[in-house]
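**Student:** With the sequence up front, the predicted model follows.
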Amino acid sequence: MSAVPETGDWTDRMLELTVGAVAHGGHCVARAHDDRLPAPEQGSGRVVFVRHALPGERVRAVVTEDPGGAFCRADTVAVLEASPDRVQPPCPWAGPGGCGGCDFQHASPAAQRGLKTAVLREQLDRLAGAAAPRSAVGFDAVEVEELPGGPLGWRTRVRLAVDDVGVPGLRAHRSHDVCEIADCPLVPGGALEPVLARRFRPGSEVDVTVGDDGAARVDAGGTARAAGRAWELSPGTFWQVHPELAGTLAGVVRDWAQAPLGGVAWDLYGGVGVLGSVLAGQVGPDGTVLVVESSPSAVTDGRTALADLSQVRFVQARAEREIARLEPAPDVVVTDPPRAGLGGAAVRALAARRPRRVVHVACDPAALARDLALFADNGYRVAALRAFDAFPMTHHLEAVAVLERDG
């Protein structure tokens, strides 16, 4: 995209915009023209990434950030022509200048899934389009699926930021500023209020877990349930924030991994071994499951939870550093990397070990699409792909692809 002629800093400028398509990151794309310049051609003008808007709307938006060049960022402050998908946000802190945790509270739940589906398809088409002809699934047929529990009250884990006087809250969008809130509708009703009334060390962060009893606990472990087991978690051990996601992913792995009886399966970035426990059931007591995880607390908790499965072995290490030297070599691999995904080096190293099947979990559509293209370059085809709305009201989603080796 070519640079726009210098017209000064647009920060705080009010723009009237016709909103275009949704884009990855929780905003939509519009174009604005500086009236001090000659009239632009159709479809030209400066790109504006505008939040709190929906495709097709006419809005007034104030520029919040102008890094110079071809684009700027803006927040909608008035809706002149509303989309039929627009609803009243359930949270009073979710609007411009407020909490940055939610992107789509102004859209109906069905419309939110539609927006995420559009982003996922666009990323797959743009970044993994070359892999599509060799895939058994059409990328344009993928839909972001709803998880049980509804759009509110689903979040059982939340990290609060603490401001410089000890007040906990949530951060503003693209900012370290702490937004003081009285509650969060994504958390089970009323659970967060007692925590928000407390004061903490200024500048710190507070991890809050909501238990089955509906009570919020600060910097504590707890019991989680998935894959037919109870998992006792130490403070700080990772667990999915949506209570249905771990079990959903376990079910997908159970359906897709097809690890052979007596075979070898790897669970890379395996956490406490939820997906590894599913693989253990497939390879049986004479098989081998290697769970590779860098977090000491997750490894400790996983070893305790899966002590009855002698075929499971935990390796405390960074998975990408172990791929080339892990033994025995795998029949099947499950990967669940951080948001950045696997990347070229890890995909190449994994392909060199020649598993016949890889079940790849991703929480970022751009990283997913890039990794699928990398797998295609290294001899793997996409056999199936599903996506889940594991983070309602936000732009985030969770996706799972199964890749099979050609030949």
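**Tutor:** Received, thanks.

**Student:** all contacts plus neighbour counts: C-alpha atoms, from now on.
**Tutor:** Will do.

**Student:** Centre-most residue in this structure?
**Tutor:** The centre of the chain sits closest to C363, judged by Cα atoms, centre = their mean, with a distance of 3.4 Å.

**Student:** if I read this right, that residue contacts L397, doesn't it?
**Tutor:** Yes. Counting by Cα atoms under 8 Å, C363 touches L397, with 5.8 Å between them.

**Student:** Residues touching stretch 22-31, excluding its own?
**Tutor:** With Cα atoms under 8 Å, 6 or more residues apart in numbering as the test, stretch 22-31 has contacts from 17-21, 43-55, 103-104, 115, 118-119, 394-395.

**Student:** which parts of it are buried?
**Tutor:** Judged by neighbour count (16 or more other Cα atoms under 10 Å), stretch 22-31 contains these buried residues: V22, A23, H24, G26, H27, C28, V29, A30, R31.

**Student:** do stretch 270-288 as well
**Tutor:** Using 16+ other Cα under 10 Å as the test for burial, stretch 270-288 gives 270-285, 287-288.

**Student:** got it, and stretch 309-323?
**Tutor:** In stretch 309-323, counting by 16+ other Cα under 10 Å, buried: L309, Q311, V312, R313, F314, V315, Q316, A317, A319, E320, E322, I323.

**Student:** Name the nearest residue to the fifth one, ignoring sequence neighbours.
**Tutor:** Taking Cα to Cα, 6 or more residues apart in numbering, and ignoring the residues beside it in sequence, F314 has V291 as its nearest neighbour in space, at 4.7 Å.

**Student:** So the one you found sits against S277, correct?
**Tutor:** No. V291 is beyond contact range of S277, at 9.4 Å (criterion: Cα under 8 Å).

**Student:** Report the set of residues contacting both of these two.
**Tutor:** With Cα under 8 Å, 6+ apart, V291 and S277 have common neighbours V312.

**Student:** Included below, for side-by-side comparison, is a second structure:
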Amino acid sequence: MTARTSTTPAATPEAGGHSGEEAVLDVGPVAHGGHCVARHEGRVIFVRHAIPGEKVRVRLTDAEDNAKFWRADVIEVLEASPDRVEHFWRPADSGRAWQQGRPPVGGAEFGHIALPRQRSLKADVLAEQLRRLAGVELSPAVEPVGAGTGDGGAAPDGGTGLGWRTRASFSVTPGGKLGMHAHRSGHIVPVREMPLATDAINALQLWNLDLQGIERVEVAAPANGSRPLVLLAPAPGTKAKRLAAVAAQLPGDVSVASFDPVTEDVTQLRGRTWVQESAAGHDYRVTGAGFWQIHRDAPDTLVGAVTDFLHGGGFLHAGAVVADLYAGAGLFTAVLADAVGETGSVLSVEGAPGTSRDARKNLHAAPQVEIIQGRVERVLRQKPRDFDALILDPPRAGAGKAVVGQLVAAHPRAIAYVSCDPASFARDVGYFRQSGWDLAGLRAFDLYPHTHHLETVALLAPRP
């Protein structure tokens, strides 16, 4: 249940050079990664917590003399954009955080921007990446997700962009309190709420637990209301008795397990080591930290977009030969199996052993499905075949040139490409275009409000 928007600390800010110094900047365009671009004395500075067109005072957080660019956080807004709003979460508010002598927590870096402008900035990033990396001139709108998600509409979150995360990842302070990392930092900020998470996650009140002996906490609360799961990553040397003591602090209807973040091995402490998710008319078992979309409406939204593209083009039908690559627990595989029927065939490929086992359990009643655990490039070499259609949902790094070449060599009539990163997606679209394919359709979804992330679903097809 590892969330795609989680970040592992890459560096401790203010390590040297000019870090900690202040500057006044005129903020330029948005850039991929949640920053805006500014210049100071001829040097590029990537600024977080700003909006294009503003004048701001910043604190340099990563500013070595020999660096190609510097990084900075806004500490004061001198000339505000009309799209600036009060941040909904004080620990993530850059100005307030630095007034208290600490960096803001990560994970809500667009919380100071009105939702319509957030989506327009994400659209700008997507268009720029497609133009620069793929040579495609296209400016798709980024669509809100969920019924009535017009701002202020009748969405589950009331149009606020809050309460959508069914999964969350937390760190633990040295004193054993729930916390979150600052961006690119080893600094852990204690938290007492997670406004982007669903009520079911916040109701667990994990911040009240004594988490001594724990390094990380993962929590999943399925949107269908089924039993939540809390995963505890113990610090080296933590005894079983300490893990049991942490588990005992949680409500009895919550499953608790320990897990190794490196191997993803899961050990039962209480209840189940998995959660039951529901989407597109199917139930799915997802064990431990296995991947599942984190927005409550994401699975149905993405399934709908993919099947609309494939059905609309006549690529998905009874008897078709199709594949679901980077298949996870089988979200798309189950839908493909329904569409092709018992006269068709579905190849489902997933690299993570635990997640692949989940897929086998989830698809055990579909004889037309062949599930293989392994790297996509290896499986495609070992099982060459011609496909009517493929679904491609790779991790953030994308598919890459070698896999794109293999996909083209498999001669599918179409590929539905689901991506959570506009840069790797645009790069791969460029590889497809070099191989004689074109972008035949594209939709973008705001599955991560108040962050810089977005999800795209594309239809790729060979040129006539």
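**Tutor:** Here it is on my side, so go on. Keep in mind it's a predicted model, so treat the numbers as computed, not measured.

**Student:** Mind checking the TM-score on these two?
**Tutor:** Remark: TM-score between the superposed chains equals 0.89 [TM-score structural alignment, normalised by the length of structure 1]; 381 aligned residues with a Cα RMSD of 1.8 Å.

**Student:** if we can go back for a sec, give me the number of residues near the residue nearest to F314 of structure 1?
**Tutor:** Neighbours of V291 of structure 1 under the rule other Cα atoms under 10 Å: 29.

**Student:** Do a quick rundown of the strands in the stretch 151-300 of structure 1.
**Tutor:** Here the stretch 151-300 of structure 1 has its strands, by DSSP state E, counting those that start in this stretch, at 157-162, 168-171, 178-179, 205-210, 216-218, 222-226, 229-233, 264-268, 288-293.

**Student:** Quick one: the ones you listed as a markdown table, columns for distance to R405 of structure 1 too.
**Tutor:** Converted to a markdown table, the strands of the stretch 151-300 of structure 1 look like this (distance: least, Cα to Cα, whole Å):
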| stretch | distance to R405 of structure 1 |
| --- | --- |
| strand 157-162 | 37 |
| strand 168-171 | 43 |
| strand 178-179 | 47 |
| strand 205-210 | 40 |
| strand 216-218 | 45 |
| strand 222-226 | 29 |
| strand 229-233 | 32 |
| strand 264-268 | 15 |
| strand 288-293 | 20 |
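
**Student:** State the distance from the aligned residue in structure 2 for L186 of structure 1 to A458 of structure 2.
**Tutor:** L186 of structure 1 maps onto L196 in structure 2, with residues paired by TM-score structural alignment. Distance, L196 of structure 2 to A458 of structure 2, using Cα to Cα, to the nearest Å: 27 Å.

**Student:** Can you pick out the residue with more neighbours from these two?
**Tutor:** Set side by side, L196 of structure 2 and A458 show more neighbours around L196, with 27 against 23, by other Cα under 10 Å.

**Student:** for stretch 228-246 of structure 1, which positions count as buried?
**Tutor:** Judged by neighbour count (16+ other Cα under 10 Å), stretch 228-246 of structure 1 contains these buried residues: 231-235, 237, 239, 241-246.

**Student:** and if you look at stretch 204-217 of structure 2?
**Tutor:** Quick answer for stretch 204-217 of structure 2 (16+ other Cα under 10 Å): L204, L206, W207, L209, D210, L211, Q212, G213, I214, E215, R216, V217.

**Student:** again, but for stretch 85-102 of structure 2
**Tutor:** Those buried within stretch 85-102 of structure 2 under the rule 16+ other Cα under 10 Å are H87, F88, W89, P91, A92, D93, S94, G95, R96, A97, W98, R102.

**Student:** Dump those residues into a markdown table; add distance to A359 of structure 2 as well.
**Tutor:** Shown next, in a markdown table, are those (distance: Cα to Cα, whole Å):
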| residue | distance to A359 of structure 2 |
| --- | --- |
| H87 | 40 |
| F88 | 38 |
| W89 | 37 |
| P91 | 38 |
| A92 | 37 |
| D93 | 40 |
| S94 | 42 |
| G95 | 45 |
| R96 | 45 |
| A97 | 43 |
| W98 | 46 |
| R102 | 43 |
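
**Student:** Now the two most distant members of those residues.
**Tutor:** In the buried residues of stretch 85-102 of structure 2, two members sit farther apart than any others by Cα to Cα. They are F88 and R102, at 18.0 Å.

**Student:** hmm, back to that, C72 of structure 1: which of the strands of the stretch 151-300 of structure 1 is closest?
**Tutor:** strand 168-171 (20.7 Å).

**Student:** next one: the closest one to chain centre, how far?
**Tutor:** Its chain's C-alpha centre and that of strand 168-171 of structure 1 lie 20 Å apart, by Cα atoms, centre = their mean, to the nearest Å.

**Student:** Please apply the same query to stretch 223-242 of structure 1.
**Tutor:** For stretch 223-242 of structure 1, the distance to the chain centre is 18 Å (Cα atoms, centre = their mean).

**Student:** which part of structure 2 lines up with it?
**Tutor:** Going by TM-score structural alignment: stretch 223-242 of structure 1 matches residues 276-295.

**Student:** what residues does the matching stretch touch?
**Tutor:** For stretch 276-295 of structure 2, using Cα under 8 Å, 6+ apart, the contacting residues are 1-4, 164-167, 218, 222-224, 226-227, 231, 257, 259, 264-266, 273-275, 299-300, 303, 328-331, 334-335, 354-355, 358-359, 361-362, 447-448.

**Student:** Would you list the buried entries among those residues?
**Tutor:** Buried positions within these, assessed by neighbour count (16+ other Cα under 10 Å), are 1-4, 164-167, 218, 222-223, 227, 231, 257, 259, 264, 266, 273-275, 299-300, 303, 328-331, 334-335, 354-355, 358-359, 362, 447-448.
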